[in-house]
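>>> Got a predicted structure plus its sequence, pasted below:
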Amino acid sequence: MKFLTIILVLLTLNLSWGDNMAKWILIWSDEFNYNGLPDPSKWNFETEGNAWGWGNGEEQFYTDSRTQNAIVEDGILKIIALKERMEGKEYTSARINTKGKGEWLYGRFEAKIKLPSGRGIWPAFWMMPAKNFYGPWPKSGEIDIMEMFGWYNPYNVYSTIHTEKFNHKIGTHKQEFYYDPKIHSEFNIYAVEWFEDRLDFYFNTNKIFTYRKEASDSSLWPFDKPFYIILNNAVGGDWCRQHGGIGNTVFPQVLYVDYVRVYKLDDGKPKSIDIKINGKGKVKSNINTNNLKFGEDVVLTAIPEEGYRFVGWYGDLYSKSETIKFKIYQNTRILANFVPVDEIIDNGNFIAGLSEWEYWVDNNYGGADFKLLNDGLEINIWKKAKYDWQIQLTTPIELEKEYKYVLNFKAYSKSGKFILRAGFNQRKEPWKSYYSKKFEIDKESKEYSLEFLMQEENDPYCRVEFDLGEHTGKIIIESVSVKKIKI
């Protein structure tokens, strides 16, 4: 029957879901017309957050490719929470996503779902950024299309957005709910329609929430970069424990998903691709990148000049492959990034935002804000830390024995003398420091450098680290480069 359903959807686009339903075109879906694990060409199992409770103190262990927790049968995806002990947790479940396999900027995203029930249950259909362009959560945004909290008004379904200014950690998140006592016994359609200037959330045909772009400010609107889809069925968590805990919830509890679909809006206008190049190289296209038809096939190939290498496509889509193939559905901005062959940092000039970078602030001792500029990164340390390493900016690298590493960067201070430490450290316990050096930064933009010879065994878990917690003030860091030289 679902094969017929998909044909009917394509043939009846004159029906209206939202304001523009007559022009929504289906471009991706999983109808779950197969048996076994979720389709690996579309879905990943997500497990890395098990070690830290996914930031919410969750009580389940998410498994990988285990049909007891995620299985497709009878045309339905079932994500199953079980009461069973595994890896120190009392429950198991599954969390799947489309990262690297399906990432989109704008469109209609919907799923037909029947929800589980019980005090400890926390199912969700949501979206996260493909890259942390504006920084780690919540700076790069989060779109929660549907959540249900079994311990809190369990017949309500919630739609929520999180940004730097609006997020639950500071109690400012933007959220609305819809009440329906049949959400646990019947399938319902949960959707968001994502435009350049707003997000419209739906429960079936009921619009329950609109979040509007009020300014071109990523702290308010980070929703101009690609996101991917997540489905999960969580158990417990910090908030659940504040409301009495899991209690006598009966397991198993199953999240039933009939389908997941992605649509794009065809406005009838020709499309174009704006290609920019960073570094030395060129882009070859199979087609004129102007006056393109909706859904037309595009093939782009990045060709580096001699002495350079291609590191990735950024902008309205992401890929590390030199050749990318996609269909054009909207005006698209793409950056092809090339760096010298001996450069081992892919995004040292922050041309791709904070992709490939991480920062950390020990809020118990220090305070800092990080802001992207056109040509670098501004760090405002408004509270000095106890130790310099309690405010960090890092990017991962690997260190090989008998290679010399040369770190160069430009920096200047907006507030007088500033001391920072730069060096090469491990990015996991025991957090060994291989080599570091302190630099005194003043108001004049200058280039700074340090060299380090790796004489120990290879270490793939390292990073370039800037420790910034010794002073208050504003500092700008630009043009970070690490060259690797064989001795």
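Sure thing, it's come through.
>>> When you work out contacts or count neighbours from here on, use the C-alpha atoms and nothing else.
OK.
>>> Could I get the contacting residues of Ser433?
Counting by Cα atoms under 8 Å, 6 or more residues apart in numbering, Ser433 touches Gly423, Phe424, Asn425, Gln426.
>>> one more structure, for comparison:
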Amino acid sequence: MSFRNLIQRFKTNSSGSSTFPHDRDSTAETTFWRPSFDPSRPVSLEWEHKLGHGEGGWGNNELQSYTSSPDNSFHTSDGKLVLRAIQSRDGATPTSSRLVSRTRLTHPRGHLFATLTLPCATGIWPAFWLLPSEPFTWPGEGEVDIAETWNGSGENHSCLHWGFYTAEDAGKHRSVKTSVKGMGSRPLRFDFYWDAPAKRLVWVMEGRPVMRTSLPGGLRPMEEWNILLNVAMGGNVCEGQVPQEGAYDLVVHEISMSKIEPKAIDRFWSKAVEGKTL
């Protein structure tokens, strides 16, 4: 193998994208939250279960009813957190899980990461995202989407929203769509960095900075946001597609939050692209 090819191999990850070091500078970070997925510990210790159909199918005409049942969220014997969406053959209401972290982002500067295996199938919409702590006003106080895909598209959507989907609010959205080889068949790492004093947000996927945007005014302070994990089924985003009978697992291999130092995200900011408006 030539030196040039060796360097290219180092720079390219399994999804075919350039990679950059993202979490090796431990001196710049102090971890303050890393939940245990020990099967002897209840999921509810670290996460609040959201329940039911939500208003208007959680605002998207989704099909599932969220439960706190261990059928829909549980820790495995090998230390993973699983959110399971279930579509039954008998016509019963589909069930799934929607979890909200009991720990907030806490600091004005920080780094959140998770390694996830996402279910990719028609009518299935898994998400790893952020919302302000309740009560909040949506969308004005903001929404951050870190890992999000639907209908088995093999594409991840990195997003910031603080407006409605109207012509008037077209400038209140930032997003980047990233194609991922083998999405749904392997664990993927997602990182999100925030630096509120510098008004900078950066999304990193598989070690590659994929999006950046300036923090707009009017959003809830970043310290007051929570982490969400869920698997939605059907509805507007899935364009009315319904999943086939079966179980669809969002597997969380690890998740962690750290406090970071000023300018810690500068190396990602310079390599990321600006999020696009509607």
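Done, it's in. From a predicted model like this one, the values you see are computed outputs, not experimental measurements.
>>> Tell me how the two chains score on TM-score.
Scored against TM-score structural alignment, normalised by the length of structure 2, the superposed chains reach a TM-score of 0.76; 237 aligned residues with a Cα RMSD of 2.8 Å.
>>> Please list the members of the contacts of Ser433 of structure 1 that lie in strands.
When DSSP state E is applied, these are split such that Gly423, Phe424, Asn425, Gln426 fall in strands.
>>> so which of those is the most crowded?
The most neighbours of any of those, using other Cα atoms under 10 Å, belong to Phe424, which has 26 neighbours.
>>> Hmm, Phe20 and Gly207 of structure 2 touching each other?
Yes: if you go by Cα atoms under 8 Å, Gly207 of structure 2 and Phe20 touch, sitting 5.3 Å apart.
>>> still on that earlier bit, which pair in the ones in strands among the contacts of Ser433 of structure 1 spans the largest distance?
The distance between the two most remote of those (Cα to Cα) is 10.2 Å, for Gly423 and Gln426.
>>> Can you work out which residues contact both of these two?
Looking at what touches both Gly423 of structure 1 and Gln426 (by Cα under 8 Å, 6+ apart), the common residues are Ser433, Tyr434.
>>> show me where the stretch 1-150 of structure 1 has helices.
Assigned by DSSP state H, counting those that start in this stretch, the helices in the stretch 1-150 of structure 1 fall at 2-11.
>>> residue contacts, the closest residue to Met183 of structure 2 other than its chain neighbours?
What sits nearest to Met183 of structure 2 in space, not counting adjacent residues and going by Cα to Cα, 6 or more residues apart in numbering, is Gly154, at 5.4 Å. Applying Cα under 8 Å, 6+ apart to Gly154 of structure 2 gives the contacts Cys120, Ser179, Val180, Lys181, Gly182, Met183, Gly184.
>>> Same question for Pro262 of structure 2.
Neighbour list for Pro262 of structure 2: Arg109, Asp195 [criterion: Cα under 8 Å, 6+ apart].
>>> Name the residue closest to the centre of structure 1, please.
Nearest residue to the geometric centre of structure 1 (Cα atoms, centre = their mean): Pro129, 2.8 Å.
>>> Pull up the gap between that one and Gln175 of structure 1, please.
Pro129 of structure 1 sits 19 Å away from Gln175 of structure 1, going by Cα to Cα, to the nearest Å.
>>> With Asp369 of structure 1 instead?
Taken as Cα to Cα, the span from Asp369 of structure 1 to Gln175 of structure 1 is 25 Å.
>>> The closest residue to Glu358 of structure 1 other than its chain neighbours sits in which helix or strand?
Distance criterion Cα to Cα, 6+ apart; nearest residue to Glu358 of structure 1, sequence neighbours excluded, is Thr394 at 5.3 Å. In the assignment (DSSP states H and E), Thr394 of structure 1 maps to strand 391-399.
>>> So what's the gap between that strand and the chain middle?
19 Å (Cα atoms, centre = their mean, to the nearest Å).
>>> tell me the contacts of the residue nearest to Glu358 of structure 1?
Trp357, Glu358, Tyr359, Arg463, Val464, Glu465, Phe466.
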